[in-house]
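Novice: Sequence plus predicted model, see below.
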Amino acid sequence: MAAAKLGAEVRMIGKVGADEYGDILLESLRLAGVSTDGVAQEGVTGMACITVGENAENHIVIVPGANATLDKRDIDRISGMIQASDWIVMQLEVPLEVVGYCLEKAAMYEKPVILNPAPALILPPAMLKHVHTLIPNETELQTLTGMPTESDEEVERAARHMQTRGVRRIVVTRGAKGAYLLNEHTQYFVSAYPVDAVDTTAAGDSFVAGFAVAKGRGLSDLEALEYANKVAAITVTREGAQPSLPTKDEVDRILNRRGE
C-alpha cells in the first residue's frame, strides 16, 4: 500500500482470511490502488496488536493467521506476476521456505529483490545470494550478523559482513540516527529528517516502499536513500499504520518546498 500511494503500480502476493477482516483488508488495498489478484483467502486473517509509548516508539504482537498458510502452490499460481514485475519487495511474515521459493523464482526471472528481514531471522546463504537489496533496522541487522550495531562503525562492519554473504546492497534504517547504505562501490550515512514524531509504527514499511519506488524511477542509491528517509519522516508525524502513509503528491510538495 505504501508504494501504491507513492505512485507505483503494485501487485500484492499473499493470503488473508476468508472472513470479514480479510474482506476489509482487501478493500483497503484496492482503494489504495493495489492489485489484489495475487491474494488468496483462507482461514482467519492475521492480526497485529500495536502499542505506542510516550517516546513514539512501538511494540507489536503478531498472530500470523492466514499469513502462516501461504505455500509454494500459492506462489506457483501467481508466478506470472513475479515475471511481469520490475522489482520484488518481500518480508518475513510468511513461512521462510516460501520466502526462499519466491527468491528462487525472482532469480529465475532475473528480477531484483528488496528484502526487509522482519521479523528478524538468521537467513541461510542460499537465500541471501538472491537478495539484491537488504533493508534491516539496527536490531534486525544485529540478529542477522550476531554483531553489535549501535555506532556508525559497528553498523558499517555488520553491513560489510552481510556483503560477504552475497548481498549486493545493504540499507540500514536507524530511527532518529538516520539511515546507512553500503553498495559494491561506496557507502552513505544520511541524517534523520527533523520532525516531531508521534508514532513510528509504519516508519520501516514506508521507508522500504520509498526506496523501492525511487529505484524503480531510476534514482541513484543516494537519491533513493534520501527519498525513503523523507517518506518515513512524514509517516512518523501521523498516528496509525495505513493512515500515516503519505501520497506521492505530499512527498513531492515537501521536496519542492525545500528545493530538493
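Specialist: Thanks, I have it.
Novice: rest of the way, CA atoms for contacts and neighbours
Specialist: Noted.
Novice: and residue 106, what helix or strand is that in?
Specialist: Per DSSP states H and E: residue 106 is located in helix 96-108.
Novice: And for that helix, what's in contact with it?
Specialist: Helix 96-108 is contacted from outside by 70-72, 75, 79, 82-83, 88, 90-92, 112-113, 127, 130-131, using CA atoms under 8 Å, 6 or more residues apart in numbering.
Novice: and the comparison structure, right after this:
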Amino acid sequence: MKPSILVVGSSNTDMVIKADHLPSPGETILGGTFLMNPGGKGANQAVAAARLGGSVTFICKTGNDIFGKQSVQLFEDEGIDVSHLLSDSKNPSGVALITVDKNAENCIVVASGANASLSVADLQQSDAVIKNAEIVLMQLEIPLETVAYVAEIAAASGKKVVLNPAPACKLPESLYRHISIITPNQNEAQLLTGIAVTDVDGAKLAAAVLHEKGVKDVIITLGKAGALVYSKSNYTYIAAEKVIPVDTTAAGDVFNGALAVAISEGKSIEDATVFACKASGIAVTRLGAQSSAPYRNEISSKVHHADI
C-alpha cells in the first residue's frame, strides 16, 4: 500500500485572462484568451500529487455553490479521497482572478470565501486522518492557526510536515519546529528571514536561518534557476528544466505536490527535488493551474544534482 499524503488547504476557481502585459493601476487593457479553471494552492497540490501516483486525501472547505460542487467532482475524477471535505453554507467557494502576460508572468487576486473559514474545530474532526497520514502538505491560503494546529498534531505523531509558505506571510516562531520541510520561493524566503535571495548564495544564507528556527530540511525554489536544498548541513543545487514557459500560475504547487510524492516513495530530499523540478518544468509550458499538472509517465527518470 502506498504511503498516504494528506493535503490540507484551499480550493478556488481560477478565472484567467491572457494579455500582452499586466495592467497598471487604473489601466484597462483588452486581453485575449479567457479560461475558467479549477485552482487554489491546496487543490493544485492535491491534483498534482494524485496525477503523479500519490495516494492523496484532501481536506478543504468549499461553498454550497456550483463552483464547490464542480471542484468536488473534479477531485473525485482525479482519484483523490474527498471523504473529509467540508461545505460552508454561509460563504461562497474561493475565487481567483488571474492575469497572465506574454512573458508568462502573472498577477493574482484571491477572494478566499469558504477557505477562510476552514477552522481548527473543523480539523479536530479529522485528527485520525492527520495522525494516519505519512506526509502532510500545507500552504497558507487557509487560516494560519489551522495550519499551525495540523502541523503540531502531525509532528507529534511522527509524520512529515511539508509547508509551502505561500502566499507569503510571517509565521509564528513556534510553527517552525513542527515543519519537516519548508519550500519558500525567493520572495517568501526573504520575508521569512530578512535576507535578500537574489542568487544561490543568498538562498544558502536564508536556508541556514530557516533551519536555525527549527525546520529540519529547507528547499528554496529559484524559478527558472532551479532550487537550493539544505539538508543534514549540506547544500545541494538543483538546476531547473530548460523550457519555454507559457504560464507559471501553478508551478510552485506542482513542485510541492511532486515533492510530496517523491518523499512518500522514499526518495532522498535531493532526488525528490529533482523530480519536483521536472514536474514543475512541464507545468509552466501549459495554461491553467490543475490542468497544467503532468502525469507520472511524462516525467523522465534521469537524476542530476550537485553538492555545493
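Specialist: Sure thing, it's come through. Treat the numbers as computed from the prediction; the structure is a model and nothing was measured.
Novice: What would you report as the TM-score here?
Specialist: The TM-score (TM-score structural alignment, normalised by the length of the first structure) is 0.96; 256 aligned residues with a CA RMSD of 1.2 Å.
Novice: Can you tell me which of the contacts of helix 96-108 of the first structure end up in helices?
Specialist: Under the assignment DSSP state H, those contribute 72, 75, 79, 82, 83, 127 to helices.
Novice: Neighbour count says what about the residues you listed? Which are buried?
Specialist: Burial by neighbour count, 16 or more other CA atoms under 10 Å: within those this picks out 75, 79, 82, 83, 127.
Novice: Give me the aligned partner of residue 142 of the first structure over in the second structure.
Specialist: Using TM-score structural alignment, the equivalent of residue 142 of the first structure in the second structure is residue 190.
Novice: what residues are up against that match?
Specialist: Contacts for residue 190 of the second structure (CA under 8 Å, 6+ apart) come out as 196, 197, 206.
Novice: since we're on the counterpart of residue 101 of the first structure in the second structure, how many residues are nearby?
Specialist: Applying TM-score structural alignment, one finds that residue 101 of the first structure aligns to residue 149 in the second structure. By other CA atoms under 10 Å, the residues close to residue 149 of the second structure number 18.
Novice: the helices in the stretch 101-250 of the first structure, which residues?
Specialist: For the stretch 101-250 of the first structure, applying DSSP state H, counting those that start in this stretch gives helices covering 125-128, 138-145, 152-164, 203-216, 221-235, 248-257.
Novice: of all the ones you listed, which lies closest to residue 172 of the first structure?
Specialist: Nearest of the helices of the stretch 101-250 of the first structure to residue 172 of the first structure, taken as CA to CA: helix 138-145 at 6.5 Å.
Novice: once aligned to the second structure, how far is that closest one on average?
Specialist: Once fitted to the second structure, helix 138-145 of the first structure is off its aligned match by 0.7 Å on average (mean CA distance after the TM-score superposition for the first structure).
Novice: now that helix, how far from the chain's geometric center?
Specialist: Relative to its chain's centre, helix 138-145 of the first structure lies at 15 Å (CA atoms, centre = their mean, to the nearest Å).
Novice: And it, what's buried?
Specialist: 138, 139, 140, 141, 142, 143, 144, 145.
Novice: Residue 233 of the first structure and residue 64 of the first structure: what is the separation?
Specialist: Here residue 233 of the first structure is placed at a distance of 28 Å from residue 64 of the first structure (CA to CA, to the nearest Å).
Novice: Thank you kindly, that will do.
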